[in-house]
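Enquirer: Attaching a predicted model along with its sequence, questions to come.
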Amino acid sequence: MPEGSKEIRADHIRKIQNTEVEITDKNYDNTVKEVKELCEKDPNGIMIQDTAWEGYEKIPGWIIKGYGLIVDDFLHQMKEKPTHIFLQAGVGSLAAGIILGLEERMKPEELPVITIVEPETVACYYLSAQKADGKRHHLEGLTKTMMAGINCQTPSITAWPIIRDSAKFYGTLSEDIDAEGMARLGHPLEGDPKVVSGESGAAGFAYVYEILSNPALAKDRAELGLDQNSRIIVLSTEGNTDPDNYHKIVDENNPF
């Protein structure tokens, strides 16, 4: 696991069949490279990773296709098709999988408006969209965010073209906005169910909640085409994987 990973998350994995887990002194990209080297040295080594590069594309491609099955779940539950979907992205495989899943199950004119959401400190898709040269771009240095599951500095080679050709908007959110989203899910309005969603899991919702609830963002709402008739999909991709931080944000600092 990359530098900055919480020990409690490593412990959760260690409990699965006594798995060996090491937190490195490297960022996500370089940790992936280290694991790749370890697998190449082991005659029985198999690397299962959802980010792809030249020569390593088959397994990430399978993972992307697997993510697409999530679309069946929410389309089955909805009486009407979604108008908007907000997808948090690390290397982008989840977002790409959902996009492909939508495109396989809906007519082009039915597809929702797709927005990619990233932490403001680690936004390689936002950067790539800003560059607007059709290429994926890498963020340098050691990046930090409490949204550890999407602390990724390079778009996956298999996910990038899917997202590039389908997403209409790219947005970033701060730690404070993310925390507010977590707390809102944990302390919902009367009649709504409580959702326990961790830092990375709540990112898509937190972004939408800020857009919809902040009066200063009326222009952003209009640009996104959000109104009282919108049918919005967000995905919670993580539960309470860091209990101390979750309790601090959702219970101790709860603004609701």
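Expert: Nice, thanks for sending it over.
Enquirer: From now on I want contacts and neighbour counts done on CA atoms only, so please keep to that.
Expert: OK.
Enquirer: and the helix or strand where Ala218 lies, which residues are buried?
Expert: Take DSSP states H and E as the rule and Ala218 turns out to sit in helix 218-224. Neighbour-count burial for helix 218-224 flags 221, 224 (criterion: 16 or more other C-alpha atoms under 10 Å).
Enquirer: Which elements pack onto it?
Expert: Applying 3 or more C-alpha pairs under 8 Å, 6 or more residues apart in numbering; DSSP states H and E, one finds that helix 218-224 contacts helix 203-213.
Enquirer: buried residues in the helix it packs on?
Expert: Within helix 203-213, the residues that qualify as buried are 203-212, counting by 16+ other C-alpha under 10 Å.
Enquirer: Return the list of helices and strands in contact with the helix or strand just after the helix holding Ala218.
Expert: As assigned by DSSP H and E, the chain's next helix or strand after helix 218-224 is strand 232-234. Other helices and strands packing on strand 232-234, by 3+ C-alpha pairs under 8 Å, 6+ apart, are strand 84-88.
Enquirer: where does the closest residue to Glu118 other than its chain neighbours land in three-state SS?
Expert: Closest residue in space to Glu118, ignoring its immediate chain neighbours: Thr172 at 4.8 Å, by C-alpha to C-alpha, 6 or more residues apart in numbering. Recorded secondary structure, Thr172: strand (DSSP: H, G, I helix; E, B strand; the rest coil).
Enquirer: May I ask which two of the buried residues of helix 203-213 are separated the most?
Expert: Ala203 and Leu212 (14.3 Å; C-alpha to C-alpha).
Enquirer: Against Leu69, how distant is Gly225?
Expert: The gap separating Gly225 from Leu69 is 27 Å, by C-alpha to C-alpha, to the nearest Å.
Enquirer: check contacts around Val21.
Expert: Shown in contact with Val21 (C-alpha atoms under 8 Å, 6 or more residues apart in numbering): 1, 10-11, 13-14.
Enquirer: Buried subset of those residues as a PyMOL selection?
Expert: In PyMOL syntax, the buried subset of the contacts of Val21 is picked out as below (16+ other C-alpha under 10 Å):
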select buried, resi 1+10
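Enquirer: okay, pairing it with this:
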Amino acid sequence: MADKIQWASNTMPKSDDKHLGIMSLDHVKKARAFHQSFPQYTVTPLARLDGQAARLGLSNLCVKDESYRFGLNAFKVLGGSFAMANYIADETGKDVAECTFDYLTSDQLAKDFGQATFFTATDGNHGRGVAWAANKLGQKAVVHMPKGSTKPRFDNIAAEGATVTIEEVNYDECVRMAAAEADACERGVIVQDTAWEGYEKIPSWIMEGYGTMASEAAEQLREMAINRPTHVFVQAGVGSLAGAVVGYFTNLYPDNPPTFVVAECAPAACLYKGAAAGDGDPRIVDGDMPSIMAGLCCGEPNILGWDILRNHVTAFVSCPDWVTARGMRTLGAPEKGDPRVISGESGAVTTGLVETLMLDPEYAELKELIGLDKTSSVLCFSTEGDTDPDQYRRIVWEGEYPTC
């Protein structure tokens, strides 16, 4: 029997919501203008899955497909690149609006700023994005990957010219390692979406960068005459992406925000554990976190993202690996007429969760709590493609991690 989905209704006391402003519409507009200055920029597809929606009994189901982002097969570059641009803007006394791709790749940047070394920890996608941006901007990058990281993800980072290692510790220990090395380096900068006391500015810029993806999705929904999603499902590792998405849509629809559901991988479900405790504090998960959802295997939350989530999310859900495997297979073999989405292990968990809630009566209580029914217009984010092609094929073609 497969492991069960666990979930917690949000009964936590509200905070003063002081971090919601990070994802203001003006901040996200600046981030999107920055990304639009890149010659590689295109709006990634929003897959409208009408056939699957009809089969599941939903009004609409749409999945944002980040496998097309900048040719990097994942959304993470949006945050790292915008944080680096903001850092350079601060150092040179400019507004980030002046730090376009053309300026950041110009000879003038070398005169104004010179060269720094950007340190980060990653399961693969964030590090590849930081390495890619550093390479394009003539900067240096050092990337540490946690125990169990795969060779294809390592190779993708190394191909961007970064110094990259796989360590024998978990993700959160790699974050501490990267931060210590940045402090010891003459021009070292830690670029991490994990925020902690005293390290909040760069994580907030990263979250704003993620807002480009949410802004595109909202615009695409309107073009499809779906003026507002009733439900937004988003995955969480440290919670920066989830906080960014929830924060953006809360600011976009302040009088009638969607119902938000956060999905985590079970071994690293620090947000779910915090919600289950009900006291307003997240929990820290330590040690090994065995899961195919490598990008979500983070045990220490971003305090900025958590503050947004505790105020606006209806349910936090802890998902075993079979949930995302189900989503990967469903998106990879769609209903007739629906577009195919190649979604990786950390990308498909929300679609797998929606599918399960609509089809499995065991989770009727959660389905009822969030009001998921035939009137629902659901938005999910597939945050990565097949970043490990061999594992993707084992799951989608060969049936690893069956639903039951």
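Expert: Arrived safely, thanks for sending. All values reported here derive from a predicted model rather than from experimental measurement.
Enquirer: TM-score them against each other, please.
Expert: The TM-score (TM-score structural alignment, normalised by the length of the first structure) is 0.95; 254 aligned residues with a C-alpha RMSD of 1.5 Å.
Enquirer: before we move on, back to that, between the contacts of Val21 of the first structure, which is closest to Ile162 of the first structure?
Expert: Met1 (26.8 Å).
Enquirer: Show me where the first structure has its helices.
Expert: Taking DSSP state H as the test, the helices found in the first structure are 7-14, 28-41, 58-67, 70-77, 93-105, 124-131, 160-166, 175-186, 203-213, 218-224, 243-247.
Enquirer: distance from the first one to the second structure after superposition?
Expert: On superposition with the second structure, the mean distance recorded for helix 7-14 of the first structure (mean C-alpha distance after the TM-score superposition for the first structure) is 0.8 Å.
Enquirer: picking that back up, same list, the helices of the first structure, but as CSV with distance to Pro193 of the first structure please.
Expert: Listed next are these as CSV, based on distance: least, C-alpha to C-alpha, whole Å:
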stretch, distance to Pro193 of the first structure
helix 7-14, 26
helix 28-41, 34
helix 58-67, 25
helix 70-77, 16
helix 93-105, 24
helix 124-131, 32
helix 160-166, 31
helix 175-186, 8
helix 203-213, 14
helix 218-224, 25
helix 243-247, 18
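Enquirer: re earlier: which of the contacts of Val21 of the first structure are still contacts in the second structure?
Expert: Of the contacts of Val21 of the first structure, the ones still in contact in the second structure (both residues aligned by TM-score structural alignment, their matches' C-alpha atoms under 8 Å) are 1, 10, 13-14.
Enquirer: Of those residues, which is the nearest to Tyr126 of the first structure?
Expert: For these, the nearest to Tyr126 of the first structure is Met1 (24.3 Å; C-alpha to C-alpha).
Enquirer: Just give the closest residue to that closest one, not the sequence neighbours.
Expert: Ile23 (4.6 Å).
Enquirer: quick one: contacts for the aligned partner of Gly225 of the first structure in the second structure?
Expert: Counting by TM-score structural alignment, Gly225 of the first structure corresponds to Gly371 in the second structure. Shown in contact with Gly371 of the second structure (C-alpha under 8 Å, 6+ apart): no residues.
Enquirer: Next one: Gly371 of the second structure from Pro320 of the second structure, what distance?
Expert: Separation of Gly371 of the second structure from Pro320 of the second structure (C-alpha to C-alpha): 23 Å.
Enquirer: Tell me who's in contact with the equivalent of Gly280 of the second structure over in the first structure.
Expert: By TM-score structural alignment, Gly280 of the second structure lines up with Gly134 in the first structure. Contact analysis of Gly134 of the first structure by C-alpha under 8 Å, 6+ apart lists 128, 164.
Enquirer: Could you measure from Gly134 of the first structure over to Tyr125 of the first structure?
Expert: Taken as C-alpha to C-alpha, the span from Gly134 of the first structure to Tyr125 of the first structure is 11 Å.
Enquirer: repeat for Thr237 of the first structure
Expert: From Thr237 of the first structure over to Tyr125 of the first structure the distance is 19 Å, taken as C-alpha to C-alpha.
Enquirer: Show me which of those two is the more surrounded one.
Expert: The neighbour count for Thr237 of the first structure versus Tyr125, taken as other C-alpha atoms under 10 Å, is higher for Tyr125 (31 against 17).
Enquirer: Tell me the residues of the second structure aligned with the strand ranked longest in the first structure.
Expert: Of all the segments of type strand in the first structure, defined by DSSP state E, the longest one is strand 113-119. Using TM-score structural alignment, the residues of the second structure aligned to strand 113-119 of the first structure are 259-265.
Enquirer: Relative to the first structure, what is the average displacement of that stretch?
Expert: Averaged out, stretch 259-265 of the second structure is 0.6 Å away (mean C-alpha distance after the TM-score superposition for the first structure).
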